[in-house]
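Engineer: sequence first, predicted model second:
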Amino acid sequence: METIQNMFKQVHWANLRILETLQNGGVENKQANYLFSHILHAENVWFTRLVGADSSHLPIWEEVSLESCAEMVNQNNHNFTEFLSTLSNTELDQILTYKNSSGSQFQSSIRDILTHVALHGQYHRGQINQLLRAAELEPINVDYIMFSRSGS
């Protein structure tokens, strides 16, 4: 459990760093904002599935303002922190049945879903960094080792 909890602390840390970079970049990067919105929407969709609620009405690819992103970063962190605080090691292997955004039904373990959420965001944060570099802005290091070194 400790490893998964640390992964989600890193997710929040990385989201805050990306948010700050996008807010202070000086130039709006619409594609980077779109990808960041997607990360946050996807985190919310997966959280909704984890708690057994219907996620079919939730957006996945909808751009929102950076102000809304800031709210979503904090809400997603709150949701996952609360969820993980009540989860036991044995519950990680519990299989959940859920429907994806196309309505197809799948089954996955809670462990696999949580791992996916962390890795999915990291993938798209890499894309955001590539866009920042192309715009001649400094990419932000969101590697897990940087998080662990920071003592966050």
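Structural biologist: All right, it came through fine.
Engineer: from here on, contacts and neighbour counts on C-alpha atoms
Structural biologist: Fine.
Engineer: farthest residue from the center of the protein?
Structural biologist: E136 (25.0 Å; CA atoms, centre = their mean).
Engineer: mind checking the SS state of it?
Structural biologist: Three-state call for E136 (DSSP: H, G, I helix; E, B strand; the rest coil): coil.
Engineer: might one say that S101 is in contact with S56?
Structural biologist: Yes. At 5.8 Å, S101 and S56 qualify as touching, with contact defined as CA atoms under 8 Å.
Engineer: and the host helix or strand of N129, what's buried?
Structural biologist: If you go by DSSP states H and E, N129 is part of helix 110-134. Neighbour-count burial for helix 110-134 flags 110-111, 113-114, 117-118, 121-122, 124-132 (criterion: 16 or more other CA atoms under 10 Å).
Engineer: over to stretch 19-32?
Structural biologist: Across stretch 19-32, burial judged by 16+ other CA under 10 Å covers 19, 21-23, 32.
Engineer: want to compare, so here's the second one:
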Amino acid sequence: MRIEKELLACHLDYSRWATLRVLEAIAKLPPERIAEDRHSSFGGILGTMTHLFQADRAWYHRCLGESHYPAKQEGEVFDFAKLKAEWPTLLANFAAWLRAQDDARLAGTLFWRSFMGEDRTERIDKILLHVVNHASYHRGQLMMLVKQTGGETIGTDLILYPGI
């Protein structure tokens, strides 16, 4: 099944909007709450945010042709300020890359090496839907963690996105 570029762009724009909303909600928390280990799949808020940012960044670089781009860069340390500063630019660049592609490219395949060291190939349009779905999943976790810390949650459902 071929997925049209405009639909992919809409979903990637939605994902950017939702992620920026989550960053706004998390920014209202005290720094110690952001950093604390809440024993979730990636520790807590900061760990989950870091995982999601690294995944978004790896997929972006893979789409640029860097098939062996690692999720974790040697010596890199994350805090909320770094994520809040770098993530919006990454997401904007990813959306711009998508809009610069033609339909044939998006229907083509991409080779990459997974984080487990496996060589993989998949259609680019399917990868882009995965990027959006992966982000939605972890944004849900982040909102749960924000609520557990006593913070205010916000809606990020697609139905709330004003861009459609």
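Structural biologist: Done, it's in. On a predicted model such as this, the values are computed, not experimentally measured, just so you know.
Engineer: let's have the buried residues of stretch 19-32 of structure 1 in CSV, adding distance to V45 of structure 1 and secondary structure.
Structural biologist: Output for the buried residues of stretch 19-32 of structure 1, formatted as CSV (distance: CA to CA, whole Å; DSSP: H, G, I helix; E, B strand; the rest coil):
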residue, distance to V45 of structure 1, secondary structure
L19, 20, helix
T21, 24, helix
L22, 23, helix
Q23, 24, helix
A32, 20, helix
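Engineer: and of these, the nearest to N79 of structure 1?
Structural biologist: Proximity to N79 of structure 1 was ranked across those by CA to CA; first place goes to L19, at 18.3 Å.
Engineer: map E20 of structure 1 onto structure 2.
Structural biologist: Matched across to structure 2, E20 of structure 1 falls on E24, judged by TM-score structural alignment.
Engineer: helix or strand for its match, which one?
Structural biologist: Assigning secondary structure by DSSP H and E places E24 of structure 2 in helix 5-27.
Engineer: what is the orientation angle of that helix with helix 124-148?
Structural biologist: Helix 5-27 of structure 2 runs at 20 degrees relative to helix 124-148, counting by axes from the mean of the first three to the mean of the last three CA atoms, to 10 degrees.
Engineer: what residues does the next helix or strand after helix 5-27 of structure 2 touch?
Structural biologist: Next in sequence after helix 5-27 of structure 2, counting helices and strands by DSSP H and E, comes helix 31-35. Helix 31-35 of structure 2 is contacted from outside by 26, 44-47, 79-80, 149, using CA atoms under 8 Å, 6 or more residues apart in numbering.
Engineer: helix, strand or coil for the counterpart of L40 of structure 1 in structure 2?
Structural biologist: Alignment note (TM-score structural alignment): L40 of structure 1 maps to F53 of structure 2. Secondary structure for F53 of structure 2, judged by three-state DSSP, is helix.
Engineer: now do the SS call for W112 of structure 2.
Structural biologist: strand.
Engineer: how many neighbouring residues does the residue mapped onto it from structure 1 have?
Structural biologist: By TM-score structural alignment, W112 of structure 2 lines up with Y98 in structure 1. Residues within reach of Y98 of structure 1, counting by other CA atoms under 10 Å, total 21.
Engineer: residues touching Y98 of structure 1, list them.
Structural biologist: By CA under 8 Å, 6+ apart, Y98 of structure 1 lies in contact with 49, 52, 105-107.
Engineer: R125 of structure 1 -> structure 2?
Structural biologist: So R125 of structure 1 corresponds to R139, using TM-score structural alignment.
Engineer: roughly how far apart are that match and E66 of structure 2?
Structural biologist: Separation of R139 of structure 2 from E66 of structure 2 (CA to CA, to the nearest Å): 26 Å.
Engineer: equivalent analysis for K147 of structure 2, please.
Structural biologist: 37 Å.
Engineer: and what of H51 of structure 2?
Structural biologist: 19 Å.
Engineer: residues in contact with stretch 121-141 of structure 1?
Structural biologist: Stretch 121-141 of structure 1 is contacted from outside by 11, 17-18, 21, 25, 29, 31-32, 35-36, 39, 142, using CA under 8 Å, 6+ apart.
Engineer: what do we get in structure 1 for L128 of structure 2?
Structural biologist: The alignment partner of L128 of structure 2 in structure 1, by TM-score structural alignment, is L114.
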